[in-house]
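Asker: Below are the sequence and a predicted model for it; my questions follow.
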Amino acid sequence: MDSFTLNKAAGAVLMVLILTMGVGIVSDIIFEPTIPGEPGYEIVLATPEDSTSEVEPEPDVVPIGERLMAASASAGENVAKKCAACHSFDQGGGNKVGPALWNVMGRKPGGLDGFGYSSAMTAYGEEKPEWTYEGMDNFLAAPKQYISGTSMGFAGLRRPEERADMIAYLRELSENPMPLPGQ
């Protein structure tokens, strides 16, 4: 290999290095980075004054008392299959990820002995003495919105008829069912 070929190879290597450095310098000038005062993203949390534990009812939804008159407990049993992975429905059934739902209607929210409720559910149980039809309807519609901070991961039942069927089924899971509204 003669010296001319060696100079060409060395020149090519130097040219690539200079070009790479030049592109880096030019890109730093064009895309000037801004370094934040504090690293990360600011997460804004709702303050207790901003949040409520009540979900506004949908304006065109028939009240739960009227929907319960047309509800079917057997259809509610089919809806309850969505809940069976986390809840038991049998009398004397044990707790799973969620509490046993036998005799839940009329029971104090967060009041089943032997189950570790979230602090949000326990606080809700201190406000409300028992699960009412309206309360259960709102809770089943959107659990995390109705009781902010609940550990229940279920998204909710969006269709009002499904909720009414489910509540009719939960009502029957008792030796002494709660009277229907208006009875």
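Answerer: Right, received. Where do you want to start? Residues are numbered from 1 along each chain as shown.

Asker: make it CA atoms for all contacts and neighbour counts henceforth
Answerer: Will do.

Asker: Excluding covalently adjacent residues, which one is nearest to P109?
Answerer: Nearest non-adjacent residue to P109, counting by Cα to Cα, 6 or more residues apart in numbering: G125, 4.4 Å away.

Asker: Would you mark the buried spots in the helix ranked longest in the chain?
Answerer: Scanning the chain for the longest helix, with DSSP state H as the assignment, gives helix 3-30. When burial is assessed from 16 or more other Cα atoms under 10 Å, helix 3-30 yields no buried residues.

Asker: Included below, for side-by-side comparison, is a second structure:
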Amino acid sequence: MKIAIHATIAAMLLAMPAVAQDAANGEKEFKKCKACHMIQSPDGTDVVKGGKTGPNLYGVVGRKAGTLEGFKYSDALVKLGEAGEVWTTEDLASYVTDPNKYVEEKVGDKSLKTKMTFKLAKNQADVIAFLAQHSPEAGGTATTDAAAAPAAAPAAN
């Protein structure tokens, strides 16, 4: 009986359409992020002017965690990268929801804390869809010849 219930639930989940992400809404939601983050292509073109407290998020989807050249990451993000974390859209959506909890779960060390204190409570998938548009490694469409350079290109200061 339990197997039949599980099979029915699985079939229903597979039949459900995936929740579509809205990159246009994500661009609006990114306003919350730009106090600390910018999106600037390797050729210096500003996609979104923003702060430099956090790393440049151009090319973040597909980038190894804690590795953008020229940015001083917390030990938590460095260890996450050393553990092999490459940002996927799903991982980023979980990370922005609760950065410290995410790192703790991935690395298994409660003492590690990120510098990111902000928690994005809703529309995470939309924001990440917007970031994916500016991530050549993720198949983003906002690319230039210069954007074909490694995703770890430093942010212009």
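Answerer: Everything's here; your move. Because the structure is a prediction, the values reported are computed rather than measured.

Asker: hang on, the earlier thing: ok, now how distant is the residue nearest to P109 of the first structure from A142 of the first structure?
Answerer: Applying Cα to Cα, to the nearest Å, the value for G125 of the first structure to A142 of the first structure is 17 Å.

Asker: go on, A70 of the first structure?
Answerer: For A70 of the first structure relative to A142 of the first structure (Cα to Cα), the value is 22 Å.

Asker: Pick out whichever of those two has more residues nearby.
Answerer: Each of A70 of the first structure and A142 has its neighbours counted (other Cα atoms under 10 Å); A142 has more, 17 against 12.

Asker: which residues touch the alignment partner in the second structure of that one?
Answerer: Applying TM-score structural alignment, one finds that A142 of the first structure aligns to D98 in the second structure. Contact analysis of D98 of the second structure by Cα atoms under 8 Å, 6 or more residues apart in numbering lists 118-120.

Asker: With adjacent residues omitted, what lies nearest to the spatially most central residue of the second structure?
Answerer: Nearest to the mean C-alpha position of the second structure, by Cα atoms, centre = their mean, lies L92 at 3.5 Å. Excluding the flanking residues, the one nearest L92 of the second structure by Cα to Cα, 6+ apart is I128, at 6.8 Å.

Asker: tell me which element the corresponding residue of the first structure for the one you found is part of?
Answerer: Under the alignment (TM-score structural alignment), I128 of the second structure maps onto I167 of the first structure. With secondary structure defined by DSSP states H and E, I167 of the first structure is part of helix 160-172.
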